[in-house]
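In: With the input below, show me the fold.
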Amino acid sequence: MSLLIAGSIATDHLMSFGGKFADSLVVEQLDKLSLSFLVDDLEIRRGGVAPNMTFGLGCLGLTSVLVGAAGEDFADYRSWLERHGVDCSAVHISETRHTARFVCTTDPTGAQIASFYPGAMSEARQIELAPIVARVGEPDFVLIGADDPDGMLRHTQECRQRGYPFIADPSQQLAFSGGELIRDLIEGAAYLFSNEYESHMIEQKTGWSSDDVLDRVGVQVTTLGKDGVRVTGKGLETLVVQAASGVTAIEPTGVGDAFRAGFLGALTWGLGHERACQVGCVLAAYVVETVGTQEYSFTHAEFLARVEESYGAVAAAEIGVHLS
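Out: Model (predicted):
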């Protein structure tokens, strides 16, 4: 059995400018805009929703299969992920495009000038799941995260056709997608992941009510930020699990990806939704306490100590069986 995690693969290039962008703008000359800024620093961070999730699963001792498209510049990133237990053999390498890249400069006021280059991500639509499954075995789940929209649609349709249980996690692509595409990505999913704002966006763009959504998916998992997570489903009693305690929040980027990794890991272990939420919330706590989406680390003993602190000894004991 296996977990296939499909989604964007990207690197983030983050810079800081010491002055204010507004001081360099001449309103009357915006049609001739030509600016250059001397930045103070540069941080290159590993990113993309799919690697973030596979990294988190690796930290829990689980090997997952990364499904996505990258460029020939992916070599160092691949080595990093493989050292953390990720199967990268299914990554499609573009012959002509670089790995997707987010380049952003921020000034002290929080104003940003940014660009996103999709690059090789646009070739995710060329990836077929069946040959991957033939190699790694029938999947427990195929998670289909934010990626090239045509690639997301192809993977969703293939899951339906071949009977692979899939998880819909459109996240960042919701803002750019129309109702028809969103309906196609969600219909028949075993699980639907979103945050609370995204759940309302799904309803607005699809024209579905919350009950309509639950008629079309097995279980809806909605993250609530500092308030934890809510799990709903037809015939299920609504479950709300509080966020992990004792968290010192520094940077939220990648928190949702970490939660999903923990939730999926617990499902793979055969644990129920409550324990899955707890594992996800504790893993998310590590991310929000660090700068960067894959810069955290812990021993299994440290992880279980945080589970016990937040959710009690029984939860830690049941989860600990699988982490030992």
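In: going forward, measure contacts between C-alpha atoms and count neighbours the same way
Out: Will do.
In: Tell me the buried residues in the helix or strand encompassing R275?
Out: R275 is part of helix 273-288 when elements are defined by DSSP states H and E. The neighbour-count check on helix 273-288 (16 or more other Cα atoms under 10 Å) flags 273-288 as buried.
In: closest to D257 among those?
Out: Closest to D257 out of those is A284 (7.8 Å), distances taken as Cα to Cα.
In: For Y197, see how far away the closest one is.
Out: 18 Å (Cα to Cα, to the nearest Å).
In: in the stretch 201-324 of the chain, which spans are helices?
Out: With helices called from DSSP state H, counting those that start in this stretch, the stretch 201-324 of the chain shows them at 210-216, 255-268, 273-288, 300-311, 313-323.
In: and of these, who's closest to F17?
Out: helix 273-288 (23.9 Å).
In: okay, the angle between that closest one and helix 300-311?
Out: Angle, helix 273-288 to helix 300-311, by axes from the mean of the first three to the mean of the last three Cα atoms, to 10 degrees: 110 degrees.
In: Who are the packing partners of helix 273-288?
Out: The helices and strands touching helix 273-288, judged by 3 or more Cα pairs under 8 Å, 6 or more residues apart in numbering; DSSP states H and E, are strand 239-241, helix 255-268, helix 300-311, helix 313-323.
In: what about the strands in the stretch 101-250 of the chain?
Out: 112-117, 139-145, 166-169, 191-195, 219-223, 229-232, 239-241 (DSSP state E, counting those that start in this stretch).
In: ok and the fourth one relative to strand 139-145, angle-wise?
Out: Same thing as strand 191-195. In terms of direction (the same axes, to 10 degrees), strand 191-195 departs from strand 139-145 by 30 degrees.
In: With the fifth one instead?
Out: Our comparison of strand 219-223 with strand 139-145, counting by the same axes, to 10 degrees, yields an angle of 50 degrees.
In: Sequence B follows; please return its structure for comparison with A:
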Amino acid sequence: MTGSIATDHLMTFPGTFTEQFVEGQMENVSLSFLVDDLVQHRGGAGANMAYGMGLLGLTPVLVGAVGNDFDDYEAWLNRHGVDTASVHWSELKHTARFTCTTDSANNQIASFYSGAMAEASMIELAPVEKRVGTLDLVIVGPNDPTAMVQHTQECRDRGYAFMADPSQQLAWADGEMIRTLVDGAELLFTNEYEAALLKQKTGWSHAEVLDRVGTWVTTRAANGVRVERVGEETIEVIAVPETRPVEPTGGGDALRAGFVAARQWGLSLERATQVGSAVATAAVEVVGTQEYSLPRESFLQRFEAAFGAEAAAEVAPHLPHSPRNA
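Out: Modelled structure (predicted):
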């Protein structure tokens, strides 16, 4: 599991951002939002996904770069089943920081300081394989751009199956880099906006993207998830309904964690997508990307209500009876 490791500083704005915009003045934006609260949480796409997989009983190997302020965070991840022995510690920089403000319509404005993440390109995957054994799937998540390209190329060179999850990095990456990150991926994850951006920047059509990946998973927020493969029927899975207020940060990472875990269990694409949807909903009902838990019985009850008894019966044998979810 390669990707960013960061601390999140999350704020809530009681109005909407769009109310503050002045028509005709968008080239000279100078805005300040008075927020209701500020909370600090552990985050980073790589760590978020690893946390979710740990809750589901896997022992994901986290690969990324951190600063010397990582001690408490590392203990937290270890306690939740994450192997951090391949994390690179910077001697000069702090762990990356993500700052995000969410308005009343769940729109977000965010900034990201890379910090130690800039050293992720110093990490190679071969020593990880030597330490832990066969790498079943390498997730190339949002990270230092150079590191993402290097990890992807090393996967190709060494024959590791990999999942492309360029996510936020699509916004500034050029077409050549995006093509490098996506071509040959066993799995490709995007949301709807990222899917459109990917096609625009690469010049590939929808069909051409599908020809270059094994499975393309597109998340669509409240509209659920779409899964596509060449020559097969499209799978559509609903979003599990929320029962509490939603804070969307980290929902996509949780969905990916649930999907990958279920595929590692040997479940079908449809069932894996359903697991991902259920985990994502649990994640967005709390503030913070690693503050949710997945108690076995309540998770299964909710899963059955959304997808039926047969689906729940398939998932049940794989869910851990684990203190990680306490």
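In: TM-score for the pair, please.
Out: The TM-score (TM-score structural alignment, normalised by the length of the first structure) is 0.88; 311 aligned residues with a Cα RMSD of 2.8 Å.
In: Output the helices and strands packed on helix 273-288 of the first structure in JSON lines; the columns should cover distance to G58 of the first structure and mean neighbour count.
Out: Converted to JSON lines, those look like this (distance: least, Cα to Cα, whole Å; neighbours: other Cα atoms under 10 Å):
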{"stretch": "strand 239-241", "distance to G58 of the first structure": "24", "mean neighbour count": "17"}
{"stretch": "helix 255-268", "distance to G58 of the first structure": "9", "mean neighbour count": "25"}
{"stretch": "helix 300-311", "distance to G58 of the first structure": "12", "mean neighbour count": "18"}
{"stretch": "helix 313-323", "distance to G58 of the first structure": "12", "mean neighbour count": "15"}
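In: Can you check which of the ones you listed gets nearest to C59 of the first structure?
Out: Smallest distance to C59 of the first structure across these (Cα to Cα): 8.7 Å, for helix 300-311.
In: how far off helix 313-323 does that closest one point, in degrees?
Out: Using the same axes, to 10 degrees: helix 300-311 of the first structure against helix 313-323 is 150 degrees.
In: in the second structure, what residues pair with helix 300-311 of the first structure?
Out: Helix 300-311 of the first structure lines up with residues 296-307 of the second structure when matched by TM-score structural alignment.
In: Mind reading off the mean deviation between that stretch and the first structure?
Out: Averaged over the aligned pairs, stretch 296-307 of the second structure sits 0.9 Å from the first structure after superposition, using mean Cα distance after the TM-score superposition for the first structure.
In: what residues are up against F303 of the second structure?
Out: Contact analysis of F303 of the second structure by Cα atoms under 8 Å, 6 or more residues apart in numbering lists 240, 275, 278, 312.
In: for E124 of the second structure, that is, sorry about that
Out: Contacts of E124 of the second structure by Cα under 8 Å, 6+ apart are 151, 154.
In: Kindly state which residue of the first structure is aligned to it.
Out: Using TM-score structural alignment, E124 of the second structure pairs with E128 in the first structure.
In: Same question for W216 of the second structure.
Out: Matched across to the first structure, W216 of the second structure falls on Q220, judged by TM-score structural alignment.
In: gap between its match and S171 of the first structure?
Out: Remark: distance between Q220 of the first structure and S171 of the first structure (Cα to Cα) = 13 Å.
In: Tell me which of the two has more neighbours.
Out: Neighbours per residue (other Cα atoms under 10 Å) separate Q220 of the first structure from S171, with Q220 holding more: 24 against 18.
In: if we can go back for a sec, quick one: closest of the helices of the stretch 201-324 of the first structure to L62 of the first structure.
Out: Closest approach to L62 of the first structure among the helices of the stretch 201-324 of the first structure (Cα to Cα): helix 255-268, 7.1 Å.
In: Which elements pack onto that closest one?
Out: In this structure, helix 255-268 of the first structure makes packing contacts with helix 49-59, helix 273-288, judged by 3+ Cα pairs under 8 Å, 6+ apart.
In: To what extent does that helix diverge from the second structure after superposition?
Out: Looks like 0.3 Å for helix 255-268 of the first structure (mean Cα distance after the TM-score superposition for the first structure).
In: Same list (the helices and strands packed on helix 273-288 of the first structure) but as CSV, adding distance to T63 of the first structure.
Out: Shown next, in CSV, are those (distance: least, Cα to Cα, whole Å):
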stretch, distance to T63 of the first structure
strand 239-241, 26
helix 255-268, 10
helix 300-311, 16
helix 313-323, 13
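In: Can you check which of these gets nearest to D31 of the first structure?
Out: Of all those, helix 255-268 sits nearest to D31 of the first structure, with 39.0 Å by Cα to Cα.
In: roughly how far apart are the match of E124 of the second structure and R135 of the first structure?
Out: 12 Å.
In: A124 of the first structure now?
Out: A124 of the first structure is 19 Å from R135 of the first structure, by Cα to Cα.
In: Mind checking which of those two has more residues around it?
Out: Taking other Cα under 10 Å, A124 of the first structure and R135 do not tie; A124 has more neighbours (28 against 9).
In: wouldn't that one be in contact with A90 here?
Out: No: in this structure A124 of the first structure lies outside contact range of A90 using Cα atoms under 8 Å: 11.0 Å.
In: if I look at those two, which residues touch both of them?
Out: Contacts common to A124 of the first structure and A90, judged by Cα under 8 Å, 6+ apart, are G68.
In: rewinding a little: among the strands of the stretch 101-250 of the first structure, which is the most enclosed?
Out: Among the strands of the stretch 101-250 of the first structure, the stretch with the highest mean neighbour count (mean count of other Cα atoms under 10 Å) is strand 166-169, at a mean of 27.
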